[in-house]
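[1] sequence and computational prediction follow.
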Amino acid sequence: MSLAQKQPEPDFSDLRHAPLPVAGDSAVLNADALAFLRDLHHRFEPGRQALLRQRQQDKGRLPAFAEDTANLRADDWRAAPVPDILRDRRVEITGPVDAKTVINALNSGANVFMADFEDSTAPTWANVLSGQRVLQAAVRGELRWRQTADAPEYALEPAHAALLMVRPRGLHLDEKHVEIDGVRLSATLFDLGLFAYHNARILAERGRGPFLYIPKLQSAAEAQWIESVLAHLESALGLPAGQCKVTVLIETLPAAFAMDEIIHALRQRIVGLNCGRWDYIFSAIKTLHSQPGFMLPERGQIAMTRHFLHSYATRLVQTCHRRGILAMGGMAAQIPNKRDAAANETALAKVRADKQREAGLGHDGTWVAHPGLIPVARAVFDAAFEGSNQLEVMPDGDVAAADLLKPCHGSITPEGFNDTVEVCVRYLAAWLSGTGCVAIHGLMEDAATAEICRSQLWLWLHKKNLHLSDGTLLCWGLFDAALLALPGRLQREAVLGHDKVGEAIALLETLVRSPELADFLTLPAYESL
């Protein structure tokens, strides 16, 4: 469908969507935009379903480097050159798509802001529609926000604004508020299609995109599906081929074995890979939990210096630089503490050490979750290299499959176990209340970190004869006790979503007690949202 031509009045007899909740949202889901989404659905939903079926068939298989693409990995090909505007990405900030966050992030001094419809946004109908409206205003330089009529106004500073990138929801997620022929629309197509329809041509005219982050891919076939979607978007919107540039998050264990293949599938538009470390740890649990002897310690002990994570980051930098694209480091989730100088310095020291590790390994940039961490991260990367990036750096080491699968040993303390339960409950309560990222004990938690905690609890409690560090048998009684201790305390502390704590506990119990480890906690949670 060429939008440059006048189209006949669309027939929406096969399409239903929820009532628009906020005045002005009809501009987001107007008739032409709905026709655009319907076309995407008919073209690409069969392929998505085939890919999701393949994921189910691959469950339980030990990842390996594919033999039939060995020549592709060995050959010295390169992706298309990275555009000048994307060559310096030393500090990126991420966050949800509400107006205040978007304004603060774009004004933060970071090189890039990734507006996140996925892990840090609870996908209520109001959130996803208002997020699209917020990004429309941001792209046009018109975004304003104030909390109350007499409060100060927040506004963009276009001259200093970070480069905007958008992360749509993952391939596995649906948008339940839009159905076509009784079938839910893909959340990827909804987020990506609406953003591109309303903003792609403006961004292209300004030489600023559209630029996208692609989450949770597991294979080159999934990357090829994304390539097909983006090529169609460019054709339909009258954009040059390859105009949409993407960075792919390597945040699943299977994808770590297919980085070359993923880059090759997207070689005309890919500009980088990112170490999505939190989802990657979750994916390791999900992929390997049935392997004999597999176990992970509490989250605080799973640092990027662990062999399997260091190997993953090393191979990512090697692969990116060999193919001529950027290698982006992972998230610093610490939150600066202005009220406690000692705690603040401890947090900043951890961030500084982590960013020094990334820069020393050869990463070209990194992520932070809070504007207060930008100066620390920038100072580290400024000291590491003088130019825009360090694409010429090639880390030493031959990373084999065994390195990516090496066990990670450690312990589970009583405090660590209880904290894991609390993070799950508090995050789920906030998410069910419509908030997708929340500060808990000095860290910014999102769906990825909650998934680690949820899958760890399942792993620990379904193993026999597992003990805490003090010798206590790790059993269902400990889990029940930890849950029972939370409602009263969280109500008294009035934590975010405290009125949803009971619902969150019930959902967590169902997920953890299930005989099978659920693929994603957001799938059942979405039905309750």
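    The structure has been received and is ready for your questions.
[2] from here on, contacts and neighbour counts on C-alpha atoms
    Fine.
[3] would you map the helices across the stretch 51-200 of the chain?
    For the stretch 51-200 of the chain, the helices defined by DSSP state H, counting those that start in this stretch occupy 70-74, 99-106, 125-139, 187-205.
[4] count of residues packed around residue 102?
    The number of residues packed near residue 102 is 27, by other CA atoms under 10 Å.
[5] so what's it up against?
    95, 96, 115, 134, 138 (CA atoms under 8 Å, 6 or more residues apart in numbering).
[6] same question for residue 311.
    Listed by CA under 8 Å, 6+ apart, the contact set of residue 311 reads 399, 403, 404.
[7] now with 6 Å, please.
    residue 404 (CA atoms under 6 Å, 6 or more residues apart in numbering).
[8] show me what counts as buried in the host helix or strand of it.
    Per DSSP states H and E: residue 311 is located in helix 307-323. Going by neighbour count (16 or more other CA atoms under 10 Å), the buried part of helix 307-323 is 307-323.
[9] all the strands of the stretch 351-500 of the chain, residue numbers only.
    With DSSP state E, counting those that start in this stretch, the ranges of strands along the stretch 351-500 of the chain come out as 365-368, 438-440, 443-445.
[10] distance between the last one and the chain's centre?
    The chain centre lies 14 Å from the centre of strand 443-445; the measure is CA atoms, centre = their mean, to the nearest Å.
[11] one more: the first one?
    Taking CA atoms, centre = their mean, one finds the center of strand 365-368 at 13 Å from the center of the full chain.
[12] try stretch 337-344
    Counting by CA atoms, centre = their mean, stretch 337-344 comes out at 28 Å from the chain centroid.
[13] measure it end to end?
    Length of stretch 337-344, first residue to last, CA to CA, to the nearest Å: 5 Å.
[14] give me the contacts around it.
    Residues outside stretch 337-344 that contact it (CA under 6 Å, 6+ apart) are residue 336.
[15] that stretch: which residues count as buried?
    Using 16+ other CA under 10 Å as the test for burial, stretch 337-344 gives 337, 344.
[16] next one: stretch 191-206
    Neighbour-count burial for stretch 191-206 flags 191-204 (criterion: 16+ other CA under 10 Å).
[17] which one of those is nearest residue 479?
    Checking these against residue 479 by CA to CA gives residue 191 as the nearest, at 37.3 Å.
[18] need the contact list for that closest one.
    By CA under 6 Å, 6+ apart, the contact list for residue 191 reads residue 168.
[19] one more structure, for comparison:
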Amino acid sequence: MSPQVDTLLQDVQVLAPISEAASKILTKEACAFLATLHRTFNATRKQLLERRVLRQAEIDKGVLPDFLPETKHIREDPTWRGADPAPGMVDRRVEITGPTDRKMVVNALNSDVWTYMADFEDSNSPTWENMINGQVNMYDAIRRQIDFNLNGKDYKLRTDRALPTLIVRPRGWHLEEKHFTVGGEPISGGLFDFGLYFFHNAKQLIANGHGPYFYLPKMESHLEARLWNDVFNLAQDTCGVPRGSIRGTVLIETIMAAFEMEEIIYELRQHSSGLNCGRWDYIFSTIKKFRLNPNCVLPDRSCVTMTSPFMDAYVKLLIKTCHKRGVHAMGGMAALIPIKNDEEANKKAMEGVYSDKLREVKAGHDGTWVAHPALAKIASDVFNQHMPTPNQIFRRNEEVSVSSQDLLNMNVPGSITEEGIRKNLVIGLGYMEGWLRAVGCVPIYGLMEDAATAEVSRSQLWQWARHGVTTAEGKKVTKEYNLQILKEVADDLSSKAGAGNKYQLAAQYFAPQITGEDYADFLTTLLYNEITTVASTAAKL
């Protein structure tokens, strides 16, 4: 170990076991790189998180978000562009997403898709084992040494064609990795995920003909994108990788970021691969930000579709913005999954996927997401038919005009029903229960639910109780009413799930979040301590 690495590792602790497989990931050099990222950027990260709190306080006082006057010159400057599409990122018509467990990684890379977003975020429960094993799996997949046998079945990467381009989604700025500390302070989960992946794989990815590509979640301002860009530059300089090798696609999944789309691309322009419509998180963010406003109460989740006024405006603005700046405008997740043993229900679900993808390609999206390999053909057929070119960046949509009022138009037709309340409880509890068992995505009601959809469920229940809405059946929604149905649902789910389930524990955490009183910033931060196994003594590096 060099003296420089030795110095960087001072006050660095890994408060968790390092398995033999993980030892190739948590090397001294990699940990020193993480420490550099933490020391350089954590103070700024914390300042930006505090800025979120201040902006929420303004909204609570009735100050609505708007396009920023101080960055008007960026929006009105017609000359600048994002980066040209990187190798393996020109055609992204179908992207599959999912967690980073070994089986999922092999199945995703064997799917008939163009890219695979390996997810360390919303579809992943961030136990130490999940996060480290996910890094091992990325390392092995990039080097084609991930083949394995599970219960007598061989899982092998296909050799008959090139594999989909790999994109990694690290955790958002708000999450921490408590098992890795620098000077007694936990590192940012996003820096931990990004740092380990980049340090070990950037040069190998470039040698393979692609590069280190990322999806960047949960941002609320262009200043948060600027922080990522600074991280990218330092990482490339430190590891001897040319600037611009990294590409980042930003998920526009907060209402605040929707007002700063051009500025976000601008901050990342040397590294930008465009924007993505993170629809479920976007709905969650909109409810969350305006939860105290009685004029912003939404009906049942099933009524809040992509044709709802505020969602339609968001999509139109995103596509126009991306194409104006020469980068991809990616569509959202088809959360529907195949329904076994019910041919009619499965047919209806697949027709829903087809209609959703048809809407996206006709709107001008350059690609879309699926959560299950079986949906890839449907999405591919739609985009192949209606987008014969590798992308639609040439579609400028200059006739589109979206105002701040359009983005805030939450006049969504529909009712609030007891069925909607019960579904939200089942989804919220089901996801939280799985998360507490280290499972980050759960099939419920024929949909693949992750943190975003659980957050929508939680936030709607909170909002309805807070404002005392009346259901279509004539029942006033109160704290007591939500808690009563929560108990019924939790008892029912717990009794059917068998021994060892965590529904009652999930209900303990969920109960304060649906009363219209307490409101945690994120369910994941609320639950995180339940899945951490922070050791009292540090592992030896």
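    Happy to help now that I have it. The model shown is predicted, which means the values in this text are computed figures rather than measured ones.
[20] before we move on, back to that, the helix holding residue 311 of the first structure aligns to what range in the second structure?
    Using TM-score structural alignment, helix 307-323 of the first structure corresponds to residues 309-325 of the second structure.
[21] just give me the mean distance for the helix or strand following the helix holding residue 311 of the first structure relative to the second structure.
    Next helix or strand after helix 307-323 of the first structure toward the C-terminus (DSSP H and E): strand 326-332. Superposed on the second structure, strand 326-332 of the first structure shows a mean distance to its aligned partners of 0.3 Å (mean CA distance after the TM-score superposition for the first structure).
[22] tell me what strand 326-332 of the first structure is packed against?
    Strand 326-332 of the first structure is packed against strand 270-275, helix 307-323, strand 365-368, with contacts defined by 3 or more CA pairs under 6 Å, 6 or more residues apart in numbering; DSSP states H and E.
[23] in a markdown table, list the ones you listed along with distance to residue 186 of the first structure.
    Shown next, in a markdown table, are these (distance: least, CA to CA, whole Å):
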| stretch | distance to residue 186 of the first structure |
| --- | --- |
| strand 270-275 | 22 |
| helix 307-323 | 29 |
| strand 365-368 | 27 |
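[24] for the ones you listed, which one sits closest to residue 458 of the first structure?
    helix 307-323 (21.1 Å).
[25] now that closest one on the second structure. Mean distance?
    When the second structure is overlaid, helix 307-323 of the first structure sits 0.4 Å from its aligned residues on average, using mean CA distance after the TM-score superposition for the first structure.
[26] out of the strands of the stretch 351-500 of the first structure, nearest to residue 160 of the first structure?
    Nearest of the strands of the stretch 351-500 of the first structure to residue 160 of the first structure, taken as CA to CA: strand 365-368 at 18.2 Å.
[27] in the second structure, what residues pair with that closest one?
    Per the alignment by TM-score structural alignment, strand 365-368 of the first structure matches residues 367-370 in the second structure.
[28] and for stretch 168-175 of the first structure?
    Mapped onto the second structure with TM-score structural alignment as the criterion, stretch 168-175 of the first structure occupies residues 170-177.
[29] could you do stretch 444-456 of the first structure as well?
    Mapped onto the second structure using TM-score structural alignment, stretch 444-456 of the first structure covers residues 448-460.
[30] hmm, who's touching that stretch?
    Contacts of stretch 448-460 of the second structure (CA under 6 Å, 6+ apart): 122, 123, 280, 281, 284, 335, 424, 428, 441, 442, 443.
[31] and the residues you listed, which are buried?
    Buried members of the contacts of stretch 448-460 of the second structure, counted by 16+ other CA under 10 Å: 122, 123, 280, 281, 284, 335, 424, 428, 441, 442.
[32] from the contacts of residue 102 of the first structure, which is closest to residue 176 of the first structure?
    Nearest to residue 176 of the first structure among those is residue 96, at 19.7 Å by CA to CA.
[33] identify the residues contacting the aligned residue in the second structure for residue 114 of the first structure.
    Using TM-score structural alignment, the equivalent of residue 114 of the first structure in the second structure is residue 117. Residue 117 of the second structure sits next to 97, 167, 168 when contact means CA under 6 Å, 6+ apart.
[34] quick one: the strands in the stretch 1-150 of the first structure?
    Under DSSP E, counting those that start in this stretch, the stretch 1-150 of the first structure gives strands at 15-17, 91-95, 112-116, 144-145.
[35] now these as JSON lines including distance to residue 8 of the first structure?
    Converted to JSON lines, the strands of the stretch 1-150 of the first structure look like this (distance: least, CA to CA, whole Å):
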{"stretch": "strand 15-17", "distance to residue 8 of the first structure": "17"}
{"stretch": "strand 91-95", "distance to residue 8 of the first structure": "39"}
{"stretch": "strand 112-116", "distance to residue 8 of the first structure": "34"}
{"stretch": "strand 144-145", "distance to residue 8 of the first structure": "35"}
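[36] nearest to residue 25 of the first structure, of those?
    Checking the strands of the stretch 1-150 of the first structure against residue 25 of the first structure by CA to CA gives strand 15-17 as the closest, at 12.6 Å.
[37] other SSEs contacting that closest one?
    Checking 3+ CA pairs under 6 Å, 6+ apart, strand 15-17 of the first structure ends up next to strand 174-180.
[38] residues touching the strand it packs on, excluding its own?
    By CA under 6 Å, 6+ apart, strand 174-180 of the first structure touches 14, 15, 16, 17, 18, 184, 185, 186, 187.
[39] got a list of what residue 472 of the second structure touches?
    Taking CA under 6 Å, 6+ apart, one finds 416, 417 in contact with residue 472 of the second structure.
[40] stretch 473-486 of the first structure aligns to what range in the second structure?
    Going by TM-score structural alignment: stretch 473-486 of the first structure matches residues 476-489.
[41] what lies in contact with the matching stretch?
    Residues outside stretch 476-489 of the second structure that contact it (CA under 6 Å, 6+ apart): 465, 468, 469, 470, 515.
[42] run a quick neighbour tally on the third one.
    Put plainly, it is residue 469 of the second structure. Residue 469 of the second structure has 18 nearby residues by other CA under 10 Å.
[43] relative to residue 330 of the second structure, how far out is it?
    Look at residue 469 of the second structure and residue 330 of the second structure: by CA to CA, they are 36 Å apart.
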